[in-house]
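> predicted coordinates and the sequence they were generated for:
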Amino acid sequence: MSFQALGLSEPLLKTIAEQNYTQPYPIQKEAIPAILKGKDILGIARTGSGKTAGFVLPILEWFQDKGAPKNRSIRVLVLAPTRELALQIAVVFQTFGEKLPRKVKTMAVYGGVSINPQMIGLQNVEILVATPGRLLDLLSHKALTISDTEILVLDEADKMLNMGFAEEMKDIFFLLPKKRQSILFSATLGDDVEAIHKSILREPVKIEIPEEEQNLDLIKQSAYFVDPERKGPLLRYIIKTEEMKQVLVFVSATRTADNLVEKLKKNGIDAAAMHSGKSQGARTEALNKFKSGKLNVLVATDLVARGIDIQFLPYVINFELPRSPKDYVHRIGRTGRAETPGEAISLICPEDTHHFKIIQKKMGKKVEMKESYDLELKGY
């Protein structure tokens, strides 16, 4: 099936082609026509399944025959769990909407930065992408109104609930009009997400994209046995000898991320850390530089990983293993996207061996194990 068959107009199809989108993902095939028909949506799909474009494209299409906006009255509200994801969604709206006849102003708002510039910037905004806490702050300042909102999107609802936003979400739902279109996306359908969808969705179209659809065959996986004291030098050795230009390195703690970046820089490797302890400005700058290829290595924790979505990322390295096999698959799934091969490397200390065997068993794939003891790491 092509994008032409989904009910999108010619100007939007032209923009889609210019962005090198050729065939719609499974979730886009189902979500786009349903959203265009005004249906509520319950979408269960992992990160990287194409769901953002799945709601962005029909919403932009919906705007094409709408009149001028009411100032500070938000017509489309998208709730996201993290600042990075909110910014990413806003960029997708802006990218696809740039050349459309009916211009739509989109803005992302989030905490961790001054509220005043956001209040000023809300003039004539029709699509607002917001984290729940900052949205409530802006509403309390009467900087905007959502009483006339026509479309609500909850993106990564499970993540929002896991981060403790349940009460904020309820407060927001109370302020929204009852008559609206609601779209809910979640990686999982737990009891909490089930309760929300039953309270806000009306006869939704349920779209479920199985987790197994992630094509791990596109990802070349390998791992090195290494003693803890040789881990840092081995990481630098791999990056330098393989001449890696764009590497996402995962760690488990913010302190580890900062220490790792310091050592990488001392050894001539351009790197930056991205974690919850960094200011929003620092996180945005690091991510933008990494996406554009101006930063060699980005060291990140799992907490902010959902905001990192790069279509052609060549390398992922697990400096430390995550707690669960599902998180491991999520990490390495940052590469091997859009039918483009990628490589994932894990550094395994003796105490990690048993846990890594469990990860491989759950994943259903055996990872090539390499010895690192005969590698000369002096000078790295």
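Here it is on my side, so go on. Model, not experiment: these values are computed from the prediction. Numbering: from 1, shown residues only.
> only C-alpha atoms for contact and neighbour calcs from this point on.
Noted.
> just give me the neighbour total for Glu203.
For Glu203, the count of nearby residues is 12 (other CA atoms under 10 Å).
> surely it meets Asp40?
Yes: between Glu203 and Asp40 there is a contact under CA atoms under 8 Å: 6.8 Å.
> what sits against Gly336?
Neighbouring residues of Gly336 by CA atoms under 8 Å, 6 or more residues apart in numbering: Asn215, Leu216, Leu218, Ile219, Phe312, Leu313, Pro314, Gly342, Glu343.
> repeat that for 10 Å
Residues near Gly336 by CA atoms under 10 Å, 6 or more residues apart in numbering: 214-220, 311-316, 342-344.
> this is the other structure I want to compare:
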Amino acid sequence: MSFASLGLSAPLIQAIEAHQYTQPSPIQESAIPAVLAGKDLLGVAQTGSGKTAAFVLPMLQLLQSKKAAKGRAVKMLVLVPTRELAMQIQDVLRGFGSRLPRQVRSLAVYGGVSINPQMMRLNGTDVLVATPGRLLDLIEHNAVQLSDVEMLVLDEADKMLNLGFQEEMNRIFGLLPRLRQTLLFSATVSGEVEALVANQLKEPVTVRIEEETSVPELINQVAYAVEAARKGPFLRYLLKQEDMQQVLVFASSIRTADNVVGKLIKHGIQAAALHGDKSQGARNDALIKFKAGKLRVLVATDLASRGIDIKFLPHVINYELPRSPKDYVHRIGRTGRAAAPGKAITFVAPEDAHHFKIIQKKMGKQVEIIATDTIDLHGL
């Protein structure tokens, strides 16, 4: 199936081709026609399934036939749990919208930065991408109106509920017109998500993409048995030995991420941490530099990494194992994209050996574990 067969316009097809996308993903195949037809939608899919384009593309097309927004009444609203995801969605909106006859104005708003610049840029915004708390702040300042919203997108709804946004979301729902199109995307469908669907969606089309537990063949996986105390020196050994120039390292805690970055910098290696305790300016700066290849190592926690989308990322390293097999697959899936090979490396401490066996069993794939006790890490 091609993108053209989904009912998208010629200018959008040209924008898609310019971004080197050749065929739609399963969720895009099902979601795009439903959204274009004005249907409410429940999309159950994991990160990396292509769901952002599944709502951005039809959203951009529908806006082509509408007058540009005026004042502070937005036409389309996207609610997200994190700042990084808000910025990622805005990048996708701008990327696909750049070649359209009618330019679509989009804006991402989130906490952690001054509200005044966001208030100043809101005038004439067609699509507002927002975290719930900052959106309510803007509403209280009379900087934005929701009375004209025609489409509401709830992206990663399960994450928003898990992060405690239920009360804020309910307040926002109360300000939205009842007659609107609502799209809800979630990786899981808990009781809270089911209640959200029942209360906010009308006869939705349901699209379920099975949880991805297999790993693309383009990803070369390797694991190293490393004592916890030797992980830092061994990481620096690998960076030097394999001449890695763009590496995404996953840590399970903010403290570990900061410690790893501190040691890397001390040894003359360009590195930055990406996590919730960093200021928004620092997070933006780190992401921009890393995507541009100007930062060698980015050490991220799982939640903060959700805005990272790099087509040709060559290396991912699990400095610590994630809690679940699906999180492992999501992590290493950051590499091996866009038909380009990638390498995923995992550090396995003795206490993690059993958990890593479970991850391999769920993946249905064995990963070679290489001993490192004979490697001399002195001075690293």
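Yep, it's here. It should be emphasised that the depicted structure is a prediction, and the values quoted were computed from it without experimental measurement.
> report the TM-score for the pair.
TM-score for the superposed pair, counting by TM-score structural alignment, normalised by the length of structure 1: 0.97. Supporting figures: 380 aligned residues with a CA RMSD of 1.3 Å.
> about what we covered before: what do Glu203 and Asp40 of structure 1 both touch?
Both Glu203 of structure 1 and Asp40 are in contact with His197, where contact means CA under 10 Å, 6+ apart.
> out of the contacts of Gly336 of structure 1, which are shared with structure 2?
With the contact criterion set to both residues aligned by TM-score structural alignment, their matches' CA atoms under 10 Å, the contacts of Gly336 of structure 1 that also touch in structure 2 are 215-220, 311-316, 342-344.
> counting neighbours, which of the residues you listed comes out on top?
Neighbour counts for those (other CA under 10 Å) peak at Val316, which has 26 neighbours.
> can you tell me the SS state at that one?
Recorded secondary structure, Val316 of structure 1: strand (DSSP: H, G, I helix; E, B strand; the rest coil).
> ok, Val316 of structure 1 - contacts?
Listed by CA under 10 Å, 6+ apart, the contact partners of Val316 of structure 1 are 219, 221, 246-250, 297-298, 331-336, 342-346.
> in helices, which of these appear?
Arg331, Ile332 (DSSP state H).
> about what we covered before: quick one: which of the contacts of Gly336 of structure 1 sit in strands?
Among those, the ones falling in strands (DSSP state E) are Ile219, Lys220, Tyr315, Val316, Gly342, Glu343, Ala344.
> just give me the closest of those residues to Ile172 of structure 1.
Distance to Ile172 of structure 1 across these (CA to CA) is lowest for Val316, with 37.2 Å.
> Asp91 of structure 2: how many residues sit nearby?
Neighbours of Asp91 of structure 2 (other CA under 10 Å): 15.
> oh sorry, the question was meant for Met119 of structure 2
By other CA under 10 Å, the residues close to Met119 of structure 2 number 17.
> again, but for Thr353 of structure 1
Neighbours around Thr353 of structure 1, by other CA under 10 Å: 12.
> so it touches Glu320, yeah?
No: between Thr353 of structure 1 and Glu320 there is no contact under CA atoms under 10 Å: 11.9 Å.
> you'd agree Ala68 of structure 1 is up against Asn124?
Yes: using CA under 10 Å, Ala68 of structure 1 is in contact with Asn124, at 9.1 Å.
> higher neighbour count, the two?
Counted by other CA under 10 Å, Ala68 of structure 1 and Asn124 do not tie: Asn124 has more neighbours, with 17 against 12.
> in structure 2, what residue corresponds to that one?
By TM-score structural alignment, Asn124 of structure 1 lines up with Gly124 in structure 2.
> in terms of helices and strands, where is its match?
For Gly124 of structure 2, there is no helix or strand it lies in under DSSP states H and E.
> Three-state assignment for the spatially most central residue of structure 2, please.
For structure 2, the residue sitting closest to the mean C-alpha position, by CA atoms, centre = their mean, is Arg306 at 3.4 Å. At Arg306 of structure 2 the chain is in helix, as set by three-state DSSP.
> mutual contacts of Ala68 and Asn124 of structure 1, please.
Contact criterion CA under 10 Å, 6+ apart; residues shared by Ala68 of structure 1 and Asn124: Val104.
> strands of the stretch 201-350 of structure 1, start to end?
205-208, 219-225, 247-250, 271-274, 297-300, 315-318, 342-348 (DSSP state E, counting those that start in this stretch).
> distance from the second one to structure 2 after superposition?
So that's strand 219-225 of structure 1. By mean CA distance after the TM-score superposition for structure 1, the fitted strand 219-225 of structure 1 averages 1.2 Å away from its aligned residues in structure 2.
> quick one: list the elements packing against that strand.
Strand 219-225 of structure 1 sits against helix 231-241, strand 315-318, helix 325-332, strand 342-348, strand 368-371, with contacts defined as 3 or more CA pairs under 10 Å, 6 or more residues apart in numbering; DSSP states H and E.
> so can I have JSON lines of the strands of the stretch 201-350 of structure 1 showing distance to Lys362 of structure 1?
Listed next are the strands of the stretch 201-350 of structure 1 as JSON lines, based on distance: least, CA to CA, whole Å:
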{"stretch": "strand 205-208", "distance to Lys362 of structure 1": "21"}
{"stretch": "strand 219-225", "distance to Lys362 of structure 1": "15"}
{"stretch": "strand 247-250", "distance to Lys362 of structure 1": "20"}
{"stretch": "strand 271-274", "distance to Lys362 of structure 1": "28"}
{"stretch": "strand 297-300", "distance to Lys362 of structure 1": "24"}
{"stretch": "strand 315-318", "distance to Lys362 of structure 1": "17"}
{"stretch": "strand 342-348", "distance to Lys362 of structure 1": "16"}
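> right, so of the ones you listed, which gets closest to Ala286 of structure 1?
strand 271-274 (6.2 Å).
> residues in contact with the closest one?
By CA under 10 Å, 6+ apart, the residues outside strand 271-274 of structure 1 that reach it are 247-250, 254-265, 280, 282-287, 289-290, 294-305, 308.
> where does the longest helix seen in structure 1 end up in structure 2?
Using DSSP H, we find that the single longest helix of structure 1 is helix 83-97. Aligned by TM-score structural alignment, helix 83-97 of structure 1 falls on residues 83-97 of structure 2.
> by how much does that stretch deviate from structure 1 on average?
Averaged out, stretch 83-97 of structure 2 is 0.5 Å away (mean CA distance after the TM-score superposition for structure 1).
> what comes up buried for that stretch?
For stretch 83-97 of structure 2, the neighbour count (16 or more other CA atoms under 10 Å) marks Arg83, Glu84, Leu85, Ala86, Met87, Gln88, Ile89, Gln90, Leu93, Arg94, Phe96, Gly97 as buried.
> quick check: closest non-adjacent residue to the third one.
The shortest distance from Leu85 of structure 2 to any residue that is not its chain neighbour, by CA to CA, 6 or more residues apart in numbering, is 4.7 Å, and that residue is Gly307.
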